[in-house]
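**Q** please find the sequence and the predicted model below.
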Amino acid sequence: MKSAARFYQELPVIDSPLAELLLTEDHFHAMPQTRHVVDTDIVNSTLGVNQGLHQEINLIATGSIIAVLNLAAKHATSIPFFFGGDGATFMIPKELLEPVLHALEIHRENTLRNFELELRVGSMQVADLDNYDNEFRMARFHVNEHLDIPIVLGGGLREVERIIKSRVFNSTSQTDNILDLSGMECRWDRIRPPKHKELPCNSILLTDC
C-alpha cells in the first residue's frame, strides 16, 4: 500500500510506449486526498513576453522549480511537477506544504524586487476537488535512464489550477530570506537541432478523460 507522503516515489515506473500507457487505466493511481497542489505563475506574463522578457520569465519559473526540488531533496522525497513556461505546478505532501510555501514566498519577493514582475503563488488540497467532481490520477512514465515524468489523467489538475489562479494567496511573515537555488544554471545560447534526427521531448502530458 502506498503511503501518502511517498506516493510518487512508490508509483511503479512504466516503460511501455506512451500510447499504450494512456490506454491502460490500471497504471494510473488516485492522488492522495491529503496532497496539496501548489501553483506558481507570473501575472500578465503574455505582456511581459511581448515586451521581450521571455528569458526573465522562464528564469523565474525555473527558479520556483529549483527551490521546491532542493527542499524536497533535503527531506529525501520526490515531488512531481509540471513546468508551464511562466510558472509551475507541484503536488506537495502535506508535511512539506508550509516550507514549500515559505520558500516560494521568498522567491516571490525576490522576483518582485529584482525583476518588477509579480509571481502569483497559491495552493489547494486535493480533497477539496470532491466538490468539483473531477478525477485526478497519476502514473510515472519512464522517458530514459535519467528521467521519469508524471502523467496525469482526468480534469482534476486543470480544475485545481483554474481555482488557484482565481484566488489571492496571502503570504505569511518570514523569519529569513535565504533561498536555496543551488544547481540552477542560466544558458541562453541557441542550439540548432541536428539534421534528420528526432529530438526527445521532456514535456509533461496532461490528458483530460
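**A** Sure, I can see it. None of these values were measured; they are calculated from a predicted model. Numbers count the residues shown, from 1 in each chain.
**Q** could you use CA atoms for every contact and neighbour count after this?
**A** OK.
**Q** ok, and what's touching the longest helix along the chain?
**A** Under DSSP state H, the helix in the chain containing the largest number of residues is helix 54-74. Helix 54-74 is contacted from outside by 40-42, 45, 48-49, 78-79, 81, 83-88, 96, 99-100, 103-104, 107, 111, 115, 179-184, 186, 188, using C-alpha atoms under 8 Å, 6 or more residues apart in numbering.
**Q** strands - which of the residues you listed land there?
**A** Thr40, Asp41, Ile42, Phe81, Phe83, Gly87, Ala88 (DSSP state E).
**Q** returning to that earlier point: can you flag the buried ones in the contacts of helix 54-74?
**A** 40-42, 45, 48, 78-79, 81, 83-88, 96, 100, 103-104, 107, 111, 179-181 (16 or more other C-alpha atoms under 10 Å).
**Q** identify those among the contacts of helix 54-74 that sit within helices.
**A** Those of the contacts of helix 54-74 lying in helices (DSSP H): Ser45, Gly48, Val49, Pro99, Val100, Ala103, Leu104, His107, Thr111, Phe115.
**Q** buried stuff in the longest helix of the chain?
**A** Buried residues in helix 54-74, counted by 16+ other C-alpha under 10 Å: 54-72.
**Q** structure B:
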Amino acid sequence: MSKIAQELASASTNTEDFYADLKPFANFEQLTNFDRYLPLPDDWFIGVADVVQSTRAIEIGRYKAVNTVAAAVLVAITNALPRLGFPYVFGGDGATVALPGKYLDDVRYELARTAAWAEDSLGLVLRVTIVPVSEIRAAGHDVRVARYAASENVSYAMFTGGGVAWAETQLKKGEFAIHRAPLDAKPNLSGLYCGFGPIPTEQGVILSIIALPLEDQASYRALVADVLTLIEFSSRRSGHPLPEGGPLPSWLGGEIQRLLSRDSPHANLLTAAADALRAIKTRIVLAAGIRIGRFEPSKYRREMWQNTDFRKFDDGLKMTVDCSPEIAEAIEARLIFAERSGVCLAGTHRQKSAHLTCYVPSNIQSDHVHFVDGADGGYAAAAAKKRRVRLPRGTNGHYRANRSIDAGERPHRD
C-alpha cells in the first residue's frame, strides 16, 4: 500500500471534517516541514479560477479589478456555504479552493456566476474549472494541505504535492471547464470590500516573491530559511506590507467598491452618492477610533494587520513584503544563486505600494480576512519570465522532470 493510501485509510471516515480537524501551526518557518501536510480525501475536488490575460490588464492599470475578481471567487463560495470551513488560496489573479464532493454542484454554480459577473461588470474573462482529487492522483500527482494560523482568528491553507499546479494546467487546456452563467448572473458578494487605495512602502520596496522547489528538498528548505531570515532580521514587522495599526480606506471608497454597490438594477446616482458618504464616514470612524455600538475601530484595524495573507505556500513560497532596496537585492541574489544551483524556480517584482482586497462578513467578528498583492504587477509580474516549469510529482512538493508546460507570465497562472 502506498504512503498516500495508508494516510487516507487512517483518516477519519467523515471526510467533510478533514480540514477542520487539521491542527494549525503558528510558526511560519515550519512551512517546509512537509510532514505537516496531509493528503486531501479522494472524494474531494479542486476548484481553480484565473483571469485571462491578467498581465495585460495589470499593465494598463487594472490590478484592483484583477485582485477583486480573484477574491470574489472565494467570497462567493464562502457566502454560499457559510458554515463550511474549507482550504483556499488567493493567487492575485486567480484562486484555488478544495471542498468535499457533496458540494460540487454548489461550487460549480458559484464559479459560473462569478465568471459571468467578472465579464459583465468588470470586462474580465475568468476561466473556471473543477478537478476531482481522484483524477489528480490518477495522473500521478497529489494534493496535500496544512493550516497556517496567521493569527488566533484566521488560518490559511498551504498546498503542496503538485496537484494544484496540475489542475491549473488542465484549466488552461480547457479540461473540466465550466461555462459562465447567463448574462447578468451575479453571485452573493456580501462582505467583499475593495475600498483601499495603494498602500505605500515604508522601507522603499514592496517585493513580490515566488520560489518554487525543484528536487533538492534540503537545499530548498535552506533557501526558504535564508529568505525568511533576511526579511525577519532586516525588515520592520517581518516584512509585513501593511502599517501595524492597519491602513485607512480611500476617502471615496474607490471605483471598484462603488461598482460593487452600483451593480444592482436599483442602483442610481443617489445610490452612488450614498456610497461616497458611507466611505467618508468609514474613514473618519477608523481614523478617529470612534466606537459605534459593538464595533471597535482600533481592534478591527489591529486584526486587519494580523489577519493578512502576505506570506503563503502554494506549491512554493509566495510572499509580498515591505523591505529596503538593499534587502530586496540580497533576497534576489539568494534566489538567483538557488535557481542557478537547480534548487528552485524563482521570480521577484518590485513596486512602491501594495493592494488590499478584503472579505468582512461581519465588522464585529474577528474572522475577517485580507488578501494582499503588489499594486503594480505583484505575483503575476514576479513570474513573468519565460521558462519551462517542471510540474511536481509525488508527495513532498518538489518538482521533478516528469512533465513540463510553458509558464509564460507565471508559474501557475497567466
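**A** Perfect, I can see it now. These numbers were taken from a predicted model, which means no experiment stands behind them.
**Q** that older thread, format the ones in strands among the contacts of helix 54-74 of structure 1 as TSV; extra columns: distance to Tyr132 of structure 1.
**A** Below are these laid out as TSV (distance: C-alpha to C-alpha, whole Å):
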residue	distance to Tyr132 of structure 1
Thr40	21
Asp41	23
Ile42	26
Phe81	22
Phe83	24
Gly87	24
Ala88	22
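**Q** need the contact list for Asp43 of structure 2.
**A** Thr15, Pro100, Gly101, Pro132, Val133, Ser134 are the contacts of Asp43 of structure 2 under C-alpha under 8 Å, 6+ apart.
**Q** now structure 1: which of those match?
**A** Retained in structure 1 (both residues aligned by TM-score structural alignment, their matches' C-alpha atoms under 8 Å) from the contacts of Asp43 of structure 2: Thr15, Pro100, Gly101, Pro132, Val133, Ser134.
**Q** let's have these in a markdown table, adding neighbour count and secondary structure.
**A** Output for the kept ones among the contacts of Asp43 of structure 2, formatted as a markdown table (neighbours: other C-alpha atoms under 10 Å; DSSP: H, G, I helix; E, B strand; the rest coil):
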| residue | neighbour count | secondary structure |
| --- | --- | --- |
| Thr15 | 19 | helix |
| Pro100 | 21 | strand |
| Gly101 | 19 | helix |
| Pro132 | 21 | strand |
| Val133 | 27 | helix |
| Ser134 | 18 | helix |
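**Q** any idea which of those is closest to Tyr220 of structure 2?
**A** Val133 (26.3 Å; C-alpha to C-alpha).
**Q** which one is the closest one nearest to, not counting chain neighbours?
**A** In this structure, Val133 of structure 2 finds its nearest non-sequential neighbour in Phe45, 5.0 Å apart by C-alpha to C-alpha, 6 or more residues apart in numbering.
**Q** other SSEs contacting the host helix or strand of the one you found?
**A** For Phe45 of structure 2, the host element (DSSP states H and E) is strand 44-51. Applying 3 or more C-alpha pairs under 8 Å, 6 or more residues apart in numbering; DSSP states H and E, we find strand 44-51 of structure 2 packed against helix 63-80, strand 94-100, helix 104-122, strand 126-132, helix 133-138, helix 163-173.
**Q** average gap between it and structure 1?
**A** In the superposition with structure 1, the average deviation recorded for strand 44-51 of structure 2 is 0.7 Å (mean C-alpha distance after the TM-score superposition for structure 1).
**Q** what lies in contact with that strand?
**A** Here strand 44-51 of structure 2 has contacts from 66, 69-70, 73, 93-101, 104, 107, 111, 124-134, 164, 167-168, 171, 413-414, using C-alpha under 8 Å, 6+ apart.
**Q** how about that strand, aligned to which bit of structure 1?
**A** Aligned by TM-score structural alignment, strand 44-51 of structure 2 falls on residues 35-42 of structure 1.
**Q** same question for stretch 111-123 of structure 2.
**A** So stretch 111-123 of structure 2 is aligned with residues 104-116, judged by TM-score structural alignment.
**Q** what residues does that stretch touch?
**A** Residues contacting stretch 104-116 of structure 1 (C-alpha under 8 Å, 6+ apart): 56, 60, 63-64, 67-68, 117-121, 171, 177-179.
**Q** if we can go back for a sec, which members of the ones in helices among the contacts of helix 54-74 of structure 1 are the farthest-apart pair?
**A** Maximum distance among those (C-alpha to C-alpha): 30.3 Å, for Val49 and Pro99.
**Q** need the counterpart of Val126 of structure 1 in structure 2.
**A** Using TM-score structural alignment, Val126 of structure 1 lines up with Val133 in structure 2.
**Q** hang on, that match packs against Asp42?
**A** Yes - between Val133 of structure 2 and Asp42 there is a contact under C-alpha atoms under 8 Å: 5.5 Å.
**Q** stretch 207-222 of structure 2 spans what distance, first to last residue?
**A** 20 Å (C-alpha to C-alpha, to the nearest Å).
**Q** same deal with stretch 33-52 of structure 1?
**A** So stretch 33-52 of structure 1: terminal residues 40 Å apart, C-alpha to C-alpha.
**Q** again with stretch 261-271 of structure 2
**A** This stretch, stretch 261-271 of structure 2, spans 8 Å end to end (C-alpha to C-alpha).
**Q** which bit of structure 1 covers it?
**A** Using TM-score structural alignment, stretch 261-271 of structure 2 finds no match anywhere in structure 1.
**Q** and Asn70 of structure 1? What does it align with in structure 2?
**A** Checking TM-score structural alignment: Asn70 of structure 1 goes with Asn79.
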